[in-house]
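**Student:** this is a predicted model, with the sequence first.
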Amino acid sequence: MNWIAIGKLTDIPLRGARCVKTPQGKIGVFRTAENQVFAIEDHCPHKGGPLTQGIVHGTSVTCPLHNWVISLETGEALGADEGSVKTISLEVRGDEIFIALEEQLMAAE
């Protein structure tokens, strides 16, 4: 894994999100009300809606397009909906957030 610094924890408000563009595509970085941080692909498995523009509640986000609820922990759609997005490894070191990018994608640049 190749760990890349993407910003400070304080750059993301509680119950907020930021979109990070990477060679893997757009990644959503989410901060919960309990100060947990998660990273998942920034597109809903339903119609591709931008999850970073959705509402963060608990450890889930609701897509702004059609109200699908996606688990930030597993990337799985919740309730009666089916589908998933990829979760991305993330670490908080002090106040810095790092995400893991797959090495083969980094080498392809």
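**Tutor:** Now that the structure is in, tell me what you want to look at.

**Student:** C-alpha only now, for contacts and for neighbours.
**Tutor:** Noted.

**Student:** Val61 and Gly25, how far apart?
**Tutor:** Taken as C-alpha to C-alpha, to the nearest Å, the spacing of Val61 relative to Gly25 amounts to 19 Å.

**Student:** kindly report the same for Gly75.
**Tutor:** Using C-alpha to C-alpha, one gets 16 Å for the distance from Gly75 to Gly25.

**Student:** here comes the other one, which I'd like you to weigh against the first:
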Amino acid sequence: MIQTITRIPVANYSNLKARSGYSIKIADTEIALFKVTNGKIFALENHSPHPKGGVLSEGLVSGEYVFCPVYDWKISLVDGKVQAPDIGQVRTFKTEVIDNIVFINL
């Protein structure tokens, strides 16, 4: 079975501020987009895996981690894993920057 990847343009790279989260919606999927201080772009689902949730695009970014604004869970922007002692994971999305445009691959 061949899996089709859809590349979707979502932002201008130069308009994104480092250490800030941005909420975008693609179809029924809410995605948090982050630019970190080294210039890398990350995208993950925009809700904490905590049962009561939390909007990750509103969280504090430190290095390659975002902290849930409600429960302060530390979540890796690289792989979406919640750091110990908490447990859980959020879905991540591959990003690319081409000619100053940020794309998310779905």
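**Tutor:** Nice, I can see it. Since the model is a prediction, treat every value here as computed from it, not as a measurement.

**Student:** where does the TM-score land?
**Tutor:** Remark: TM-score between the superposed chains equals 0.91 [TM-score structural alignment, normalised by the length of the second structure]; 101 aligned residues with a C-alpha RMSD of 1.0 Å.

**Student:** ok so, going back, more crowded one of Val61 and Gly25 of the first structure?
**Tutor:** More crowded of Val61 of the first structure and Gly25, by other C-alpha atoms under 10 Å: Val61, with 27 against 11.

**Student:** so which strand or helix has whatever residue of the second structure lines up with that one?
**Tutor:** Following TM-score structural alignment, the counterpart assigned to Val61 of the first structure within the second structure is Val66. When elements are assigned from DSSP states H and E, Val66 of the second structure belongs to strand 65-67.

**Student:** which position in the first structure aligns with Gly53 of the second structure?
**Tutor:** Using TM-score structural alignment, Gly53 of the second structure pairs with Gly48 in the first structure.

**Student:** nope, Arg19 of the second structure is what I meant
**Tutor:** Arg19 of the second structure maps onto Arg15 in the first structure, with residues paired by TM-score structural alignment.

**Student:** contacts for stretch 19-39 of the first structure next, please.
**Tutor:** Under the criterion C-alpha atoms under 8 Å, 6 or more residues apart in numbering, residues 6, 12-18, 40-43, 51-52, 56-59, 72-73, 87-90, 99, 101, 105-106, 109 lie in contact with stretch 19-39 of the first structure.
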